[in-house]
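> Sequence plus predicted model, see below.
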Amino acid sequence: MIEVYSWPTPNGHKVHIMLEECRLPYRVIPVDIGAGEQFESRFLGISPNNKIPAIIDPDGPDGRPMALFESGAILLYLAGKAGQFLPADTRGRYEVLQWLMFQMGGVGPMLGQAHHFRIYAPEKIEYAIDRYTNEAKRLYGVIDRQLAHGKYIAGSTYTIADIAIFPWLRSWKNQGVELSDYPHLKGWFDEIAARPAVKLGVEVLADRRRPLVDDKARETLFGSTQYQRR
């Protein structure tokens, strides 16, 4: 049974959804990032970048346990293990991988910054809010144009590219985006949201979700605690 060290965030839900889609048995170990559990030595041994999610697969590819961090790497690993959601042919594989990299390098970081400056920053910085809100809208536009040409992100088949991008778009209101402005994306979004495995995946640890309203949680996530040498 795969051990999943996670929390109810977009990156956590990517892995939860993938495990549900692949019907792989797993056990969730909560890592409360607001309480600083991501800095504990046991978790750092699995995820040296102190970020969730991370996994341990006791049945690794060579019969030994396999530990992995970084959600994109985990999606690729699970796709290989299950033989699902990543094309076997070279062209199809790279068409999916480019959109996975788009999510990892663009959608996640930029929408994360939009969340931060719009919702969590202790002071409202108009330049930062405008910059990242506009970048969020630009990225939504890229996805909308792509979906005008195919049912899914990387073409006609549901893949890890869809699984990677979807959770980040669930908070579109917090990103300053109106989903109806992107009709192709909205149709795709609604279809993905209705998938049984997706419904199950986004509920994993959802009862642990809470607003980051206390100063300790904000300092843990955004203050000097992040930058201490370990």
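Right, received. Where do you want to start?
> For the rest of this, base every contact and every neighbour count on C-alpha atoms.
Fine.
> which strands and helices sit next to the helix or strand hosting Y5?
Y5 belongs to strand 2-6 when assigned by DSSP states H and E. Under the contact criterion of 3 or more Cα pairs under 8 Å, 6 or more residues apart in numbering; DSSP states H and E, strand 2-6 touches strand 26-30, strand 54-57.
> and V15, which of these is closest to it?
strand 54-57 (8.9 Å; Cα to Cα).
> which secondary structure elements does that closest one contact?
strand 2-6, strand 66-69, helix 71-82.
> Repeat the analysis, applying 10 Å as the threshold.
strand 2-6, helix 10-22, strand 26-30, strand 66-69, helix 71-82 (3 or more Cα pairs under 10 Å, 6 or more residues apart in numbering; DSSP states H and E).
> Could you say which of those is packed most deeply?
Compared across the helices and strands packed on strand 54-57, helix 10-22 shows the largest average neighbour count, a mean of 23 (mean count of other Cα atoms under 10 Å).
> what angle do that helix and strand 2-6 make?
Angle between the axes of helix 10-22 and strand 2-6 is 150 degrees (criterion: axes from the mean of the first three to the mean of the last three Cα atoms, to 10 degrees).
> Second structure follows, compare the two:
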Amino acid sequence: MSVRVLVVDDQDLFRAGFGMILDAQPDLAVVGEAADGLEAIDKAVALAPDVVVMDVRMPRLDGVAATRRICAETSAKVLVLTMFDLDEYVYDALRAGASGFLLKDARREELAEAVRVVAAGEALLAPTVTRRLIADLADRGRPRPELARRLGELTERERDTLRQLARGCSNAEIATAMTVSEHTVKTHVSAVLSKLGLRDRVQAVVFAYEAGLVVPGGLA
């Protein structure tokens, strides 16, 4: 069954180009397009896509606000595209619920694979974006006490798993570090996301830093 994709961009050429690239993949199907954030919300509700490929800077309603609404009102995952790796909206878009962030100059195969990764429930960040995210988190200073208290909802193994997630480790790497099977890691990850009400790994990384479980440059 094909992954249903909604492409959102205010520039016709980008929108058409992304649509053609994705629609050419045998496992992906572009079900609609939108030229701004308000149209994106309407289309996401009406068409029920699995993934929304979202531009950030658009008229009427920007991609961050649209992402927040789409993530709150639908089950769609959002992959945000931007021209700039130091886009000031990176942190806000991830906080809004975006599952991935990719630069618009990515190769066509990277775009298609990014959609697949996000659709599968994983998170995806370009390396430069990851560095910016960690820098932003560091700049925000002290942990948020209300989030730190919620760490008590996790078992020690689940907290260890969250620490590893915040370091950007894959399931295989976490399994090796914790001397458990990948299946067990998947169970821990699911428990962490469920107990903390998080959508995916990106949100888990943000939570871990904001709660003070880990600190930029090392582990707490």
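Yep, that arrived. For clarity, every value in this text was computed on a predicted model and none was experimentally measured.
> TM-score for this pair?
The TM-score (TM-score structural alignment, normalised by the length of structure 2) is 0.25; 104 aligned residues with a Cα RMSD of 6.5 Å.
> May I see the helices and strands packed on strand 2-6 of structure 1 organised as CSV, with distance to M110 of structure 1 added?
Formatted as CSV, the helices and strands packed on strand 2-6 of structure 1 follow (distance: least, Cα to Cα, whole Å):
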stretch, distance to M110 of structure 1
strand 26-30, 25
strand 54-57, 22
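> Which one, of the ones you listed, ends up nearest to K216 of structure 1?
Checking these against K216 of structure 1 by Cα to Cα gives strand 26-30 as the closest, at 18.7 Å.
> which helices and strands does the closest one pack with?
Identification of packing neighbours for strand 26-30 of structure 1 by 3+ Cα pairs under 10 Å, 6+ apart yields strand 2-6, helix 10-22, strand 54-57.
> The helices and strands packed on strand 2-6 of structure 1: which one's closest to Q98 of structure 1?
Here strand 54-57 is closest among the helices and strands packed on strand 2-6 of structure 1 (Cα to Cα), at 22.1 Å.
> where exactly do the helices run in structure 1?
10-22, 41-44, 71-82, 90-102, 108-115, 126-147, 160-169, 183-193, 196-201, 215-222 (DSSP state H).
> any idea which element A29 of structure 2 lies in?
Using DSSP H and E, A29 of structure 2 falls within strand 28-34.
> Could you give me the buried positions within the next helix or strand after that strand?
For strand 28-34 of structure 2, the succeeding helix or strand toward the C-terminus, using DSSP H and E, is helix 37-47. With burial defined by 16 or more other Cα atoms under 10 Å, the residues of helix 37-47 of structure 2 counted as buried are 37-38, 40-41, 43-44.
> Reformat those as a markdown table; add distance to E156 of structure 2.
Output for these, formatted as a markdown table (distance: Cα to Cα, whole Å):
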| residue | distance to E156 of structure 2 |
| --- | --- |
| G37 | 41 |
| L38 | 43 |
| A40 | 41 |
| I41 | 39 |
| K43 | 42 |
| A44 | 38 |
